[in-house]
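Asker: I'd like to go over a predicted model; first the sequence, then the structure.
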Amino acid sequence: MRIITGSAKGLQLKAPRGLNTRPTADKVKGSIFNILGTRVLDAAVLDLFAGTGNLGLEALSRGASKAIFIDNTSTVIIKENAAHTNLLGKCDIYRADVIRAMDKLTQQGQSFDLIFCDPPYNQGYVGQVLGIIDRPALLHSTGIMVLEHSRHESIDYPWKNISIKRSERYGETMVSFITKKQE
């Protein structure tokens, strides 16, 4: 696992040992960022269930302005990877329950241009996360959320404020691109 392009191009990232993790493969990450294109430039990024920090750090390497990383276990790895890529100065890293942290960020009125979310598969997090994203605040009105989920998890709920713009399948993994509905 490495940073594909930008200021930290080619640098390898550490992954936690012994934990049941599935970092985003370079091929899938490359596809995600090809789809996002220039939307990454100067973006405020939120990386939920951040794991290694792989996606948020790739965004920073490609020109995002800042990133908040939230994970309930692997913040030490994220910090090491951010330091290794010389991107630590653009990072805020929090060890917290992701759902509670999202609620807190919403209450604080924070808004993000780009949100990455890669929760544990088939554990009910997808619906909870999208329920919060469906509220008016956390995802900027012109922002995009990149949600990795199992192909067995449905995300086609009757959402009031968000819509699925695109979904791509990579084996068992689905990557869905979610935006705010435009009036």
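Answerer: That came in fine, so what should we check first? Given the structure is predicted, the values throughout are model-derived calculations rather than measurements. Residues are numbered from 1 along each chain as shown.

Asker: Every contact and neighbour count from this point should use C-alpha atoms.
Answerer: Will do.

Asker: Next up, the contacts around the residue positioned nearest the centre of the chain.
Answerer: Taking CA atoms, centre = their mean as the criterion, Phe116 is the residue nearest the geometric centre of the chain, at 1.4 Å. Contacts for Phe116 (CA atoms under 8 Å, 6 or more residues apart in numbering) come out as 45-48, 55-56, 145-147.

Asker: same check, this time on Ile68
Answerer: Counting by CA under 8 Å, 6+ apart, Ile68 has contacts 45-47, 91-94.

Asker: Can you tell me which of those residues is nearest Met102?
Answerer: Closest approach to Met102 among the contacts of Ile68 (CA to CA): Leu46, at 9.7 Å.

Asker: Second structure follows, compare the two:
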Amino acid sequence: MRVIAGKAKRIQLRTIEGLETRPTTDRIKETLFNMVNNRLLDCDFLDLFSGSGAIGIEALSRGAGSAVFVENNKNAMECIKHNLNVTRLADRGKILLMDAVSAIRALEVQGRVFDIIFMDPPYNHLYEQQVLNALRNSGIVYCDTLIIIEASKETDFDYLEESPFHIIKEKIYKTNKHVFIEPIQSA
């Protein structure tokens, strides 16, 4: 796995061993970043369920102003630290060793607001629904925040009909999908 474009282009990234994380393939990562490239420059990026940190690091490499990495696996956190150091992007990255919902609350207290929130939770456990519920009235989200969820193809998002969010786009791959969500603008 490597950084695809930007300042850290071609630098190899470390992943944690085992089946606890599923690194996003370079091809899917490239497709994702081609879709959001116009929103990256100087943005504040939140990478939930960070794994190796590859998505947040790609965002930093392509011009994001800052990235917060949230991961509750200590081995993955060490991997993120290593990858930030090897790409020389550590000065723009912050790492939180905690679960996603706790991190959202901690970031609210700090007064943080994010332009892009990416999450790649373990598939088919409804963690994305829990996170979206936490984001529902959260101060880290504003009217133009883009929320991107990497999920299994089978993941159902019908519950969004009863939420302040709506799907603006879906990109389906062979085994998974990216769902792009924004807050519903109030009239």
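Answerer: Structure's in. What do you need? These figures come from a predicted structure and were not determined experimentally.

Asker: wait, isn't Ala103 of structure 2 in contact with Ile95?
Answerer: No. With contact defined as CA atoms under 8 Å, Ala103 of structure 2 does not reach Ile95; the gap is 10.2 Å.

Asker: Spell out which residues are contacts of both of those two.
Answerer: Val70.

Asker: which helix in structure 2 runs the most residues?
Answerer: Secondary structure of structure 2 read by DSSP state H shows that its longest helix is helix 74-86.

Asker: For whichever helix or strand comes after that one, give me every contacting residue.
Answerer: Using DSSP states H and E, the helix or strand that follows helix 74-86 of structure 2 in sequence is strand 93-97. Strand 93-97 of structure 2 is contacted from outside by 66-74, 77, 81, 84, 103, using CA under 8 Å, 6+ apart.

Asker: Can you check which part of structure 1 strand 93-97 of structure 2 sits on?
Answerer: On the basis of TM-score structural alignment, strand 93-97 of structure 2 is assigned to residues 91-95 in structure 1.

Asker: That stretch: which residues count as buried?
Answerer: 91, 93-94 (16 or more other CA atoms under 10 Å).

Asker: so how much does it differ from structure 2 once superposed?
Answerer: Its matched residues in structure 2 lie on average 0.8 Å from stretch 91-95 of structure 1 after superposition (mean CA distance after the TM-score superposition for structure 1).

Asker: By how much does the lengthiest strand in structure 1 deviate from structure 2 on average?
Answerer: Identified as the longest strand of structure 1 according to DSSP state E is strand 139-150. Superposed on structure 2, strand 139-150 of structure 1 shows a mean distance of 1.2 Å to its aligned residues (mean CA distance after the TM-score superposition for structure 1).

Asker: That strand aligns to what range in structure 2?
Answerer: Under TM-score structural alignment, the match for strand 139-150 of structure 1 is residues 141-152.

Asker: tally of neighbours for the closest residue to Arg62 of structure 2 other than its chain neighbours?
Answerer: Nearest residue to Arg62 of structure 2, sequence neighbours excluded (CA to CA, 6 or more residues apart in numbering): Gly6, at 4.5 Å. Neighbourhood size, Gly6 of structure 2 [other CA atoms under 10 Å]: 13.

Asker: Nice, that's everything, thank you.
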